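**Q** Structure for the following, please:
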Amino acid sequence: MSPFFRRGSGRVTPEQAHRLVADGQAVLLDVRETQEWNAGHAPGALHLPLTRLMAGAPLPTAVRGRRVVAICRSGNRSRTAADFLAAVGVEATDVTGGMTAWARQGLPVTGVNGSGGVIA
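**A** Predicted coordinates for the structure are as follows:
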């Protein structure tokens, strides 16, 4: 198991998350609500709001069997998501500072139509 993926306790920086996803070592799962996602998200991220995850919605097919890096706006919901996923056997971590830190580090953000996005 990678040192980044501890069952519910590991956290990564935005740069580490970007690298893990770019290298194919993990899938980025955005757990923000739909209006936040539509405003701007990391290219290639998958979307499943925390409210739906906690209500029992299945993970997107592309996530199943893969390591997951959860992300939200500031890092609070994604930490909850990573803990929840780890409790059900998924290797998961989350991004410290969330999409706010991601954008602040100059990492790409796209809107729902592929245009430049913002963090809402």
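**Q** switch to C-alpha atoms for all contacts and neighbour counts from now on
**A** Noted.
**Q** residues making contact with the longest helix along the chain?
**A** In the chain, taking DSSP state H as the definition, the longest helix is helix 76-87. For helix 76-87, the external contacting residues (CA atoms under 8 Å, 6 or more residues apart in numbering) are 6-9, 30-32, 50, 53-54, 68-72, 91-95, 98.
**Q** mind listing which of these are in helices?
**A** Under the assignment DSSP H, these contribute L50, L53, M54, G98 to helices.
**Q** Make sure the last one is actually in contact with R73.
**A** Yes: with contact taken as CA atoms under 8 Å, G98 and R73 are classed as touching, separated by 4.8 Å.
**Q** Can you get me a residue count around T61?
**A** 9 (other CA atoms under 10 Å).
**Q** Double-check that it belongs to a strand.
**A** No: counting by DSSP: H, G, I helix; E, B strand; the rest coil, T61 is located in no strand; its state is coil.
**Q** quick check, distance from stretch 98-112 to the centre of its chain.
**A** Put simply, stretch 98-112 sits 12 Å off its chain's centre (CA atoms, centre = their mean, to the nearest Å).
**Q** To compare with the earlier structure, here is another sequence to fold:
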Amino acid sequence: MSLGDLIIRLCDAGFGAFEAARRLLCQRRVKTITTSDLQSAMTSRETSPVLVDVRSDSEHAVSRIPGAITQQEYKAGSEELAGRRVVAYCTVGGRSYLFARKLVAGGVDAVNYRDSILGWCRAGLPLESPDGKATNDVHPYWRIFHVPDEYEVRTNASQDAQSGL
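**A** Next comes the predicted model:
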């Protein structure tokens, strides 16, 4: 098992334990959504969820899951998005859990896409650049996180360009 995979497992266990403690305190549950369920929801004839990328500017400047908006875009348009399920994602599910938890506490139908962009890539699904064009570039937050070979790891756009990556 790689260090990246170990970190992902520890995050999953930690947030699972944290969520169990919250339920004991009778706080609203933050549900999760799987990659296959998210993909189905995005292609459904019903109203698709609002997919919110809560990663840093440098991460979503490289790529995103198609149709995703940034956390800032969500906040700016939250009134017109009201009533739609929000699916938050990041790299491994930690930052998105915290964002979804905040929304759930405020009464929003929000879930955490715990597999996040790494799970999306590991399923071989497409990414898009910020301008909506198909890309295989992905920012995995840290290079220790495994990304399938069909994707190009980009952690610092200017540094990658200088090094020929």
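**Q** Same question for the longest helix of structure 1: list its buried residues.
**A** R77, S78, R79, T80, A81, A82, D83, F84, L85, A86 (16 or more other CA atoms under 10 Å).
**Q** just stretch 12-20 of structure 2 next, same as before
**A** Result for stretch 12-20 of structure 2 [16+ other CA under 10 Å]: buried residues D12, F15, E19.
**Q** according to the alignment, it goes to what range in structure 1?
**A** Aligned using TM-score structural alignment, stretch 12-20 of structure 2 spans no residues in structure 1.
**Q** what's in contact with that stretch?
**A** R29, V30, G93, G94, Y97, R114.
**Q** Report the contact partners of the aligned partner of S74 of structure 1 in structure 2.
**A** In structure 2, the residue paired with S74 of structure 1 is V92, using TM-score structural alignment. Counting by CA under 8 Å, 6+ apart, V92 of structure 2 makes contact with I8, C11, R114, D115, S116, I117, L118, G119.
**Q** any idea how far A161 of structure 2 is from W120 of structure 2?
**A** Noted for W120 of structure 2: a distance of 25 Å to A161 of structure 2, by CA to CA, to the nearest Å.
**Q** likewise C90 of structure 2?
**A** For C90 of structure 2, the distance to A161 of structure 2 equals 24 Å [CA to CA].
**Q** Can you tell me the centre-most residue of structure 2?
**A** In structure 2, the centroid-proximal residue (CA atoms, centre = their mean) is Y89; its distance is 1.8 Å.
**Q** So that residue is in contact with W120, correct?
**A** No: in this structure, Y89 of structure 2 is not within contact of W120 by CA under 8 Å, at 10.1 Å.
**Q** before we move on, the earlier item: between which two of the ones in helices among the contacts of helix 76-87 of structure 1 is the distance greatest?
**A** Greatest spatial distance among these (CA to CA): M54 and G98, at 18.8 Å.
**Q** So between those two, which is more surrounded?
**A** Taking neighbours as other CA under 10 Å, M54 of structure 1 and G98 compare with G98 leading, 24 against 13.
**Q** how about that one, what's its partner in structure 2?
**A** Checking TM-score structural alignment: G98 of structure 1 goes with S116.
**Q** my guess is that match meets G93, correct?
**A** Yes: in terms of CA under 8 Å, S116 of structure 2 counts as a neighbour of G93; the distance is 5.6 Å.
**Q** before we move on, the earlier item: make JSON lines from the buried residues of stretch 12-20 of structure 2 and add secondary structure to it.
**A** Formatted as JSON lines, the buried residues of stretch 12-20 of structure 2 follow (three-state DSSP):
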{"residue": "D12", "secondary structure": "helix"}
{"residue": "F15", "secondary structure": "helix"}
{"residue": "E19", "secondary structure": "helix"}
